[in-house]
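In: Sequence and computational prediction follow.
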Amino acid sequence: MGLEKILSVAGKPGLYKLITQTRSGFVAESLLDGKRISVGLRSNVSVLSEIAIYTLEAELPLREVFLKIQEKENGGKTSVGHKEDKIKLEEYFFEVLPNYDEDRVYASDIKKIVQWYNILVDKDIADFSEPEKDSESEKESDKESATE
């Protein structure tokens, strides 16, 4: 399962796996305790694959930040916990992503990233590679553009 199906729901702790869509929103399952919740369309929900982190040059997708953490930790959990003090979290994040924008990435953001990474590693959802595109649809679009 990729980050396209993993959600962060505002006001709810941890991460959620998208189960199904309903007329009024969707059903998600907590990765922490397995409980299912119904989430309305008005709720503030973020899909992890759509989140990016500010760097001094550009925005870096969260998937790539997770890959850098995974590389630093050799695939294991982080060496700092998400409840560490601000200085420790910032030092750790600087080791992982030396060019992150310190003015726009807050300690609370780093806490979430560390916590989310550890949850994903615990649940064996640590494949942060680029999702594969459907090669058939790419071939079809290439044919269409060639005939126009």
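Out: Arrived safely.

In: C-alpha only now, for contacts and for neighbours.
Out: Fine.

In: show me what contacts Ala28?
Out: Counting by C-alpha atoms under 8 Å, 6 or more residues apart in numbering, Ala28 touches 16-20, 36-39.

In: go again using 10 Å as the cut-off
Out: 5-7, 9, 15-21, 34-39 (C-alpha atoms under 10 Å, 6 or more residues apart in numbering).

In: Find the residue closest to Leu56 in space, skipping its chain neighbours.
Out: Nearest non-adjacent residue to Leu56, counting by C-alpha to C-alpha, 6 or more residues apart in numbering: Asp101, 5.2 Å away.

In: Can you verify my assumption that the one you found contacts Ala58?
Out: Yes - between Asp101 and Ala58 there is a contact under C-alpha atoms under 10 Å: 9.4 Å.

In: With neighbour numbers in mind, choose between those two.
Out: Taking other C-alpha atoms under 10 Å, Asp101 and Ala58 do not tie; Asp101 has more neighbours (17 against 12).

In: Gln21: helix or strand, and which one exactly?
Out: Taking DSSP states H and E as the definition, one finds Gln21 inside strand 16-22.

In: Could you check the angle the helix or strand that that strand is followed by makes with strand 16-22?
Out: Next in sequence after strand 16-22, counting helices and strands by DSSP H and E, comes strand 25-30. On the basis of axes from the mean of the first three to the mean of the last three C-alpha atoms, to 10 degrees, strand 25-30 is oriented at 150 degrees to strand 16-22.

In: try this one next to it:
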Amino acid sequence: MKLDKILAISGKPGLYLLQVQTRSGFVAESLVDGKKITVGLKSNVSLLSEISMYTNTEEKPLVEVMRNIAIKENEGPSISHKEDNATLLAYFEEILPEYDRDRVYPSDVKKVINWYNILQAKGMVSKEVPVKEEEVAKEELTEEIPIEEKPVKEKAPAKEKKATKK
């Protein structure tokens, strides 16, 4: 599941896919209705890949929380985000049992479930363990690649410049 180009824009419902960056902001496409909007630099925008949920011991990245929902629902849709708070919190406790009940509010749970359902409708959820691009690059570098040895030419020592008087 790749969330590095998925945006949540404060004051706008739903999620957006980052399209292009401009001088005055960027262009994003709504995942709900497909409309493109321009967003200024002063807007409060969050990348889903940078959001985490509080747990009793640490912060869990949103990617892991979404993956837990995908596993529970077998990559299908989850419950509606419009359920009552008690139902939402009970459902979320199944997804992330160690979540911090003092710092994670019902409104946060509603957002996560709503976002999951939006991404699921677009086929963007997965039960697969997310692999960071850095790890993929490291794996590619560790593969043995035959290197041809070429003779190294030694450079001649640089000539000294003579000082000239004027």
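Out: Cool, got the structure. Note that this is a predicted model, so its numbers are computed, not measured.

In: mean per-residue distance, the strand holding Gln21 of the first structure to the second structure?
Out: Superposed on the second structure, strand 16-22 of the first structure shows a mean distance of 0.2 Å to its aligned residues (mean C-alpha distance after the TM-score superposition for the first structure).

In: hmm, who's touching that strand?
Out: 1, 3-9, 26-41, 47.

In: Mind listing what's buried along stretch 94-110 of the first structure?
Out: Of the residues in stretch 94-110 of the first structure, 96-97, 100-101, 107, 110 count as buried by neighbour count, 16 or more other C-alpha atoms under 10 Å.

In: From those residues, pick the one nearest Ile53 of the first structure.
Out: Tyr100 (7.5 Å; C-alpha to C-alpha).

In: Let me know whether that closest one touches Ala52 as I believe.
Out: No - using C-alpha under 10 Å, Tyr100 of the first structure makes no contact with Ala52, being 11.1 Å away.

In: Spit out the residues that contact these two alike.
Out: Common neighbours of Tyr100 of the first structure and Ala52 (C-alpha under 10 Å, 6+ apart) are 58-60.

In: The residue most central in space within the first structure - nearest residue in space that isn't next to it in sequence?
Out: Computing the C-alpha centroid of the first structure and ranking residues by C-alpha atoms, centre = their mean puts Leu48 first, at 3.4 Å. Leaving out its chain neighbours, the residue that sits closest to Leu48 of the first structure by C-alpha to C-alpha, 6+ apart is Leu3, at 5.4 Å.

In: Show me how far stretch 118-131 of the first structure is from its chain's centre.
Out: Centroid separation for stretch 118-131 of the first structure versus its chain: 9 Å, with C-alpha atoms, centre = their mean, to the nearest Å.

In: Which of the residues in that stretch are classified as buried?
Out: 118-121, 126-128.

In: Distance check, Tyr92 of the first structure against Asp127 of the first structure.
Out: Per C-alpha to C-alpha, to the nearest Å, Tyr92 of the first structure is found 22 Å from Asp127 of the first structure.

In: ugh, typo on my part, it should be Tyr100 of the first structure
Out: Distance from Tyr100 of the first structure to Asp127 of the first structure, by C-alpha to C-alpha: 23 Å.

In: what does Val47 of the first structure give?
Out: In terms of C-alpha to C-alpha, Val47 of the first structure sits 16 Å off from Asp127 of the first structure.

In: Kindly report the same for Tyr106 of the first structure.
Out: 26 Å.

In: what does His82 of the first structure give?
Out: Using C-alpha to C-alpha, we find His82 of the first structure at a distance of 21 Å from Asp127 of the first structure.

In: joint contacts of Asp101 and Ala58 of the first structure?
Out: With C-alpha under 10 Å, 6+ apart as the test, Asp101 of the first structure and Ala58 reach no residue in common.
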